[in-house]
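Q: have a look at this prediction, sequence included:
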Amino acid sequence: MANFITYRNQGATRNRPLDEELVKRLAYLEKMGITVEVFSGGQPTAEEGGPRTGSTRHDHGHSGDMFFYRDGRKLDWANEQDRPVFEEIVRRGKEAGITGFGAGPNYMQPGSMHVGMGNPGVWGADGKGDNAPEWLRAAYNGAPSGKPDVVAEVVAAANKPEPASPQIPILGQAQANAQPQPQPKPEEPKSNNGILVQAFNKLTGSNVQVPDKIFGAEIDDINKGFAGLGDFAKTITENDQSINNQIQASARAASGNRNVTPVELQMLSSYQPMSKKKRKGALSGLGGYFV
């Protein structure tokens, strides 16, 4: 129990103590050398049942009606000497987060004041704001806004999500750190030119290109066909000695092994110069024979 608060509400309808949070907000009174006497304190809510009266501001001790004392003397807002003290009580109370004050002629007992929580404002007779005395209105409106609830601040801070730290996309960071890569050279188009065509182009400075198709046939198929013919001619040429030996043996046998000059057959390779051979009965491109 706060030493600066005395309860005189045991026989009153609102006979409960003040809420602990309100008591904490009233702690500035002790620093001012002020003590209070509560004659109307807390009460149950209408739903809870039990003795109660007036507005809901007093529910659960969130407000109290009280007298103020300094140096053992009871203060009165009607006294010009005491009024600055009441004005200071209102200003500091608002700074501490107290939201409601009521006082003035024809409102409760002379020199008393309602202090507590609820909707912000001041009032006088009949609980109306228009009846609030000028000193009360000026003290309340001239004071800075009340301090937020300390408990609420702590809870809000604990539940407030931490701001997300800025993230750099992995792909973007990798691209930023990556060195420029050389671009691959475009693949050169495939050429069908043989050695002869390449030599011709080099000697003449031309750019003759063998097409992919000749008379509708693929150039690769044509090259394969000529390669097969060349291989056939080469095979015959490489075996001409064996053929001649067989012919000579047959000729000697037919003449009774007489000393005669048999016919000699020699195959001419398709790749030998034609000026060195006297060709008869030639098969085009495959060579020929002579006697």
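A: All right, it came through fine.
Q: use CA for all of it now, contacts and neighbours both
A: Noted.
Q: give the buried residues for the helix ranked longest in the chain.
A: Longest helix of the chain, by residue count under DSSP state H: helix 219-238. By neighbour count on 16 or more other C-alpha atoms under 10 Å, the buried set for helix 219-238 is 219, 230, 233-234, 236-237.
Q: who does it touch, helix- and strand-wise?
A: Counting contacts by 3 or more C-alpha pairs under 8 Å, 6 or more residues apart in numbering; DSSP states H and E, helix 219-238 packs against no other helix or strand.
Q: what ranges do the helices span in the stretch 101-250 of the chain?
A: All helices of the stretch 101-250 of the chain, identified by DSSP state H, counting those that start in this stretch, fall at 134-142, 150-159, 170-177, 195-204, 219-238, 240-254.
Q: so how far is the fifth one from its chain's centroid?
A: Relative to the centre of its chain, helix 219-238 is centred 68 Å away, using C-alpha atoms, centre = their mean, to the nearest Å.
Q: tally of neighbours for Gly72?
A: Using other C-alpha atoms under 10 Å, Gly72 has 9 neighbouring residues.
Q: from Gly33, how far out is it?
A: Applying C-alpha to C-alpha, to the nearest Å, the value for Gly72 to Gly33 is 10 Å.
Q: and for Arg57?
A: Arg57 is 27 Å from Gly33, by C-alpha to C-alpha.
Q: between those two, point out the one with more neighbours.
A: Each of Arg57 and Gly33 has its neighbours counted (other C-alpha under 10 Å); Arg57 has more, 20 against 11.
Q: any figure for the gap between the more buried one and Gln43?
A: Distance from Arg57 to Gln43, by C-alpha to C-alpha: 9 Å.
Q: what do you get for Gly54?
A: Counting by C-alpha to C-alpha - Gly54 and Gln43 are separated by 10 Å.
Q: repeat for Gln109
A: Distance from Gln109 to Gln43, by C-alpha to C-alpha: 20 Å.
Q: another one to put next to it:
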Amino acid sequence: MTIFVGPPSLAIRNKPITNELRSVLNTAAEAAGVDTIRITSGGQDALGHGTRRTGSTRHDLGRAADLQCVVGGQALTFTDEAAPPGILRFVMAAAAAGAIGIGAGVGYMGNRTIHVGFGTSVNDHNRLTWGVGGRSATAPQWLRDAAQDGWDGGGPMLPPASADEAIHPGRYAVMARDGLKLRGGPGTNFGSDRTLPAGTELKVVAVSNVDPAWVRVDLEDDGLLDGYVFAAFLAAVEAAPA
């Protein structure tokens, strides 16, 4: 179970986040192996309903949070050029679970804080990533790729596997509503020219040594490797009785 810490009582945005956002963050944390979500900036008064507020309306009434992903007591860090697997998995899973506003960048909020939330209002359903200056053009490429992968995969039919639910070689089915990208390597930086529809059965051959959140798969059960998929959107297929 993910531990939530914050927001600080002295922060301007010190109000709780919504249950909807908490659910998105919990899903993302479990998929990424993050044990603690440290919220540095949470909800705030809505326009016309209070004065304890600043900046964007995205944080109004707890619909967004600036946060850090903590593993083993240490917040994961990133650069504008690259992010560790835990951050990439977190962003991808958050997008797949419903987050539509995601921002990060060393010049934006430092090298460990990420904005995750929804639109500027309940009627804003635009998907957007951004970086320094709050501009889409400055969003780190890894952030764009990870978020887009989550959005392309669609919301999972079932909750993603937690870090404790390791995937082992065997038969699995794709559980991403709009399909799951088959990639040439274990990460969003590898290209994809095929999307596996929901319900597609495949054989997991091995877990990647580079990033265990990705697995090598055989689609035809012919002993040949076809590529890699993000393991959080797979569900084990029970063997038929003899």
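A: Cool, got the structure. Here the structure is a predicted model, which means the values were calculated and not measured.
Q: one step back: so where is the longest helix of structure 1 in structure 2?
A: Following TM-score structural alignment, the aligned partner range for helix 219-238 of structure 1 in structure 2 is empty.
Q: what do you get for stretch 153-169 of structure 1?
A: The aligned range for stretch 153-169 of structure 1 is empty, by TM-score structural alignment.
Q: tell me who's in contact with Ala93 of structure 2.
A: By C-alpha atoms under 8 Å, 6 or more residues apart in numbering, Ala93 of structure 2 lies in contact with 27-28, 31-32, 150.
Q: same thing but 7 Å
A: Shown in contact with Ala93 of structure 2 (C-alpha atoms under 7 Å, 6 or more residues apart in numbering): 28, 31, 150.
Q: wait, is it part of a helix?
A: Yes - assessed by DSSP: H, G, I helix; E, B strand; the rest coil, Ala93 of structure 2 belongs to a helix.
Q: aligned to it, what sits in structure 1?
A: By TM-score structural alignment, Ala93 of structure 2 lines up with Arg92.
Q: look up how far Thr99 of structure 1 lies from its match.
A: Distance from Arg92 of structure 1 to Thr99 of structure 1, by C-alpha to C-alpha: 11 Å.
Q: got it, and Glu87 of structure 1?
A: Glu87 of structure 1 is 15 Å from Thr99 of structure 1, by C-alpha to C-alpha.
Q: ok, now Gly230 of structure 1?
A: In terms of C-alpha to C-alpha, Gly230 of structure 1 sits 114 Å off from Thr99 of structure 1.
Q: go on, Tyr28 of structure 1?
A: 15 Å.
Q: and if you look at Asn119 of structure 1?
A: Counting by C-alpha to C-alpha - Asn119 of structure 1 and Thr99 of structure 1 are separated by 7 Å.
Q: okay, those two: which has more neighbours?
A: Ranked by neighbour count (other C-alpha under 10 Å), Asn119 of structure 1 and Thr99 place Thr99 first, with 21 against 10.
Q: ok, the more buried one - contacts?
A: Thr99 of structure 1 neighbours (C-alpha under 7 Å, 6+ apart): 116-121.
Q: highest neighbour count among those residues?
A: For the contacts of Thr99 of structure 1, neighbours tallied by other C-alpha under 10 Å; top is Gly116, 28 neighbours.
Q: still on that earlier bit, filter the contacts of Ala93 of structure 2 down to just the buried residues.
A: Neighbour-count burial (16+ other C-alpha under 10 Å) applied to these gives 28, 31, 150.
Q: the second one: which element?
A: Yep, that's Ala31 of structure 2 we're talking about. Assigned by DSSP states H and E, Ala31 of structure 2 belongs to helix 19-32.
Q: next helix or strand past that helix?
A: In N-to-C order, the element after helix 19-32 of structure 2 by DSSP H and E is strand 36-41.
Q: that next one - contacts with which helices or strands?
A: strand 3-5, strand 64-71 (3 or more C-alpha pairs under 7 Å, 6 or more residues apart in numbering; DSSP states H and E).
Q: try it again with 8 Å
A: Counting by 3+ C-alpha pairs under 8 Å, 6+ apart, strand 36-41 of structure 2 packs on strand 3-5, helix 19-32, strand 64-71.
Q: what angle do it and strand 64-71 make?
A: Using axes from the mean of the first three to the mean of the last three C-alpha atoms, to 10 degrees, the direction of strand 36-41 of structure 2 lies 150 degrees away from that of strand 64-71.
Q: tell me how far strand 36-41 of structure 2 is from the chain's mean position?
A: 15 Å.
Q: any idea how far Gly64 of structure 1 is from Asn3 of structure 1?
A: On the measure of C-alpha to C-alpha, Gly64 of structure 1 and Asn3 of structure 1 end up 16 Å apart.
Q: who has more neighbours out of the two?
A: Gly64 (26 against 9).
Q: quick check: the spatially closest residue to the more buried one that is not a sequence neighbour vs Asp59 of structure 1, distance?
A: In space, and not counting its chain neighbours, Gly64 of structure 1 is closest to Gly41: 4.6 Å by C-alpha to C-alpha, 6 or more residues apart in numbering. Counting by C-alpha to C-alpha, the separation of Gly41 of structure 1 from Asp59 of structure 1 is 9 Å.
Q: more neighbours: which of these two?
A: Gly41 (26 against 22).
Q: separation between the more buried one and Glu20 of structure 1?
A: 12 Å.
Q: other SSEs contacting the helix holding Ala31 of structure 2?
A: strand 36-41, helix 85-97.
Q: same list (those) but as CSV, adding distance to Gly105 of structure 2.
A: Converted to CSV, the helices and strands packed on helix 19-32 of structure 2 look like this (distance: least, C-alpha to C-alpha, whole Å):
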stretch, distance to Gly105 of structure 2
strand 36-41, 16
helix 85-97, 12
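Q: deepest-packed of those, please.
A: helix 85-97 (a mean of 27; mean count of other C-alpha atoms under 10 Å).
Q: mean deviation of it from structure 1?
A: Helix 85-97 of structure 2: mean distance to aligned residues in structure 1 after superposition is 1.0 Å, counting by mean C-alpha distance after the TM-score superposition for structure 1.
Q: quick one: that helix to helix 19-32, angle?
A: 140 degrees.
Q: who has more neighbours, Gly54 and Gln43 of structure 1?
A: Gln43 (26 against 8).
Q: for the more buried one, give its distance to Gly97 of structure 1.
A: Distance from Gln43 of structure 1 to Gly97 of structure 1, by C-alpha to C-alpha: 21 Å.
Q: show me where structure 2 has its strands.
A: For structure 2, the strands defined by DSSP state E cover 3-5, 36-41, 64-71, 74-75, 101-105, 110-117, 128-130, 170-174, 180-182, 194-196, 201-207, 214-218, 227-230, 234-236.
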